[in-house]
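*Asks:* Sequence first, then the predicted structure, then my questions.
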Amino acid sequence: MSLIEVAGLVKEFRRPKRIDGPLGALRTLFTRQYVSKRAVDGIDFSVGEGELVGYLGPNGAGKSTTVKMLAGILRPTAGHVEVAGVVPWKERERNARNIGVVFGQRSQLWWDLPLRDSLETMGRLYGVERARYRRSIAHFTEVLMLGAFLDTPVRQLSLGQRMRGDLAAAMLSEPRVLFLDEPTVGLDVVARERMREFIAVQNRAQGTTVVLTTHDLDDVERLCSRIVLIDSGRVLYDGDVEKLKSRYAPHRQLVVQLADGSPWQGVDLPGVECVRGGAGPGSAGPGSVSLRFAPEDARTPEIVAAVLARHTVTDLSIIEPDLEGVIHRIYSESGAA
């Protein structure tokens, strides 16, 4: 069952057309000519209940604009959007009770209040029953490690602490859908890992549907099984992460480090290509040989056994297709990079 439905979604922004010349500023002020910028250009996708989807694209691709329409902050220029049976911009209050939203650089917490008071206020605004509120706060305090700064004013929190507080606030009402717009931007390694773990637990244990926009592809590889890839307001790819890799990076490599003085004698296996060697052009280093083959896990032991049967080897390593490289290739082909 689809919890989010997006069809033909369009968002245009208009600004007054600038007129050059001595009186340009005055004429711009009084003219009714406008220039339109289409940030989202006919996007279609759906998200099933309990999915965790990565919504990816370069800067200016339309990711945040889409999330704001799903959250009811912006009204679409055209098309249809529905979240948990609600049209967000038509029924903002009802939609707000179904969703949680975290924008990486914008806080929903009260700047001068202690984090504890901000969360208390959010709970009352959403009408969270007291026993449920206490259970949630205890859970968030443990999982997100909020205890050390619950009584600290929000303005004194580090970015990582504030982001964890924002995530707790977004989940207080136990929303069916969680929108995360760059939730790990600027965080250190420890804070990023805590955020990822919390998101994964909420998705798996609570069945929360999550739409994640991020530039950190480690977030995607750790959390998402599906991605929607957009550029210039249009969908370039919608599907499984591993299928994306196999489509745009259909090979993996076995890098073999030969023992000193051991010559490369090759391997006689179909579908295995020697792409570089220690003595030839493109060498990875003395005695290093790289074999390229289709990423079929069942074949890897066979290839390793064939190499070891003919050669004296000091090291072996498998290089998997890299999601960042795959996406960069897609954008290069589309003209985005």
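*Replies:* Structure received. Residues are numbered from 1 along each chain as shown.
*Asks:* Please count neighbours and contacts with C-alpha atoms only from this point.
*Replies:* Noted.
*Asks:* which residues sit against the top helix by length along the chain?
*Replies:* Ranked by number of residues, the top helix in the chain under DSSP state H is helix 189-206. For helix 189-206, the external contacting residues (C-alpha atoms under 8 Å, 6 or more residues apart in numbering) are 50-52, 143-144, 160-161, 164, 183-184, 208-210, 219, 222-223.
*Asks:* Helices along the stretch 1-150 of the chain, start to end?
*Replies:* Using DSSP state H, counting those that start in this stretch, the helices of the stretch 1-150 of the chain run over 24-30, 63-70, 92-96, 115-125, 130-143.
*Asks:* Which among those helices is found nearest to residue 229?
*Replies:* helix 63-70 (9.4 Å; C-alpha to C-alpha).
*Asks:* and the closest one, how far from the chain's centre?
*Replies:* 14 Å (C-alpha atoms, centre = their mean, to the nearest Å).
*Asks:* Check which helices and strands it sits against.
*Replies:* strand 34-48, strand 78-83, strand 177-181 (3 or more C-alpha pairs under 8 Å, 6 or more residues apart in numbering; DSSP states H and E).
*Asks:* related to what we said a few turns ago, now, of the contacts of helix 189-206, which are buried?
*Replies:* 50-52, 143-144, 160-161, 164, 183-184, 208-210, 219, 223 (16 or more other C-alpha atoms under 10 Å).
*Asks:* got another, please set it beside the one above:
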Amino acid sequence: MIEVTDIRKTFTVRERTGRLRRRRITVRAVDGISFTVRSGEFVGYLGPNGAGKSTTIKMLTGILTPTSGTVRVAGLDPSRRRTALARRIGVVFGQRTTLWWDLPLRDSLTLIRHLYRVEPSVHRRRLAELVELLDLGPFLATPVRQLSLGQRMRGDLAAALLHDPPLLVLDEPTIGLDVVSKATVRGFLERVNAERGTTILLTTHDLGDIERLCRRVMIIDRGRLAYDGDLEKLRDVAAADRMLVVDLERPGPPVEVAGVTVERVEGPRQWLRVPRGMNAAAVVAALAGRHPVADIALREPDIEEVITRLYREGRITA
């Protein structure tokens, strides 16, 4: 479905060196990446901000042309066959919408039918399926500008899949969503991949998305592909050194739990580092049994920490 061979993308920017002087600097956003994605795969594409994820996505969808290297998506060159490619892929950018801001959601989806020239009978059947799967019925008549972020994201997913593309490209689809909306989006994507065989490429900073949805993970760092492999190998690292944030009913000295390190104390709130291999539930039970706990939350390491650990443990090389 996707074939990428040694693609590079450079940008020229001007940097101020004095009051009136500027110099030209070449920035390598993507620096020699190669990978393939087979039909039906659900792949996570990860990396810190500025690593080159969005640049890669823009080259895959034809928005940007590679400086060098070759890209084939659904058998097409994205930059040269962008219109033809649009009929074979669906794209969702979490911070942007493809819907018409002042139109009801139903009208936006109708206009998208005309853009893709979907037959009316096919559109009705596909729309009914998406409305049921994404629970769009209660707000189909609501103008897009009045939708919540979670509702708009579900509308964008429906718009991206109305023409039944074999490939869905997602750039931060759950950014800013609440827990319930995230669960709805994740469940829908899981079902589309499993039941319809839709190939999905997902970029995200949310490791919860990856844990729930992806079997294969690629990590990009400084424009290069640093890791491409099974999620299980990454999960061993991602699950390490989780942070347990504990709110006690009143301020007190650092709590004591065997094997756990108290990283920081601010009033009644304490940050506890839970090492790899330790059962977090057991730690929580020990805390609750010894201390008056008001609230507790478990935080997974962010992607930057995961990448740093992967380098340090020698699991990936630049």
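*Replies:* Sure, I can see it. No experiment lies behind these values; they were computed from the predicted model shown.
*Asks:* Drop the TM-score for these two in here.
*Replies:* The pair, once superposed, lands on a TM-score of 0.77 when counted by TM-score structural alignment, normalised by the length of the second structure; 268 aligned residues with a C-alpha RMSD of 2.8 Å.
*Asks:* which residues in the stretch 201-318 of the second structure form helices?
*Replies:* Using DSSP H, counting those that start in this stretch, helices in the stretch 201-318 of the second structure cover 207-213, 231-238, 280-290, 303-312.
*Asks:* tilt between the second one and helix 303-312?
*Replies:* Same thing as helix 231-238 of the second structure. 100 degrees (axes from the mean of the first three to the mean of the last three C-alpha atoms, to 10 degrees).
*Asks:* Okay, buried residues for helix 231-238 of the second structure please.
*Replies:* Using 16+ other C-alpha under 10 Å as the test for burial, helix 231-238 of the second structure gives 231, 234, 237-238.
*Asks:* what comes into contact with it?
*Replies:* 211, 214-217, 300-301, 306, 309-310.
*Asks:* Please pick the buried ones from these.
*Replies:* Buried by 16+ other C-alpha under 10 Å: 211, 214, 216-217, 300-301, 306, 309-310, out of those.
*Asks:* how about CSV for those residues, with distance to residue 123 of the second structure added?
*Replies:* What follows is those, written out as CSV (distance: C-alpha to C-alpha, whole Å):
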residue, distance to residue 123 of the second structure
211, 33
214, 29
216, 32
217, 33
300, 41
301, 42
306, 43
309, 47
310, 46
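*Asks:* So what's the residue count around the alignment partner in the second structure of residue 181 of the first structure?
*Replies:* Alignment note: residue 181 of the first structure maps to residue 171 in the second structure; criterion TM-score structural alignment. Residue 171 of the second structure: 21 surrounding residues under other C-alpha atoms under 10 Å.
*Asks:* ok so, going back, what would the helices of the stretch 1-150 of the first structure look like in CSV with distance to residue 255 of the first structure?
*Replies:* Shown next, in CSV, are those (distance: least, C-alpha to C-alpha, whole Å):
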stretch, distance to residue 255 of the first structure
helix 24-30, 63
helix 63-70, 38
helix 92-96, 52
helix 115-125, 51
helix 130-143, 40
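*Asks:* from the ones you listed, which stretch is densest packed?
*Replies:* helix 63-70 (a mean of 22; mean count of other C-alpha atoms under 10 Å).
*Asks:* That one vs strand 177-181, what angle?
*Replies:* Using the same axes, to 10 degrees, helix 63-70 of the first structure lies at 150 degrees relative to strand 177-181.
*Asks:* List of residues touching helix 63-70 of the first structure?
*Replies:* 11, 39-40, 55-57, 74-76, 81-83, 88-89, 179, 181, 213, 230, 233.
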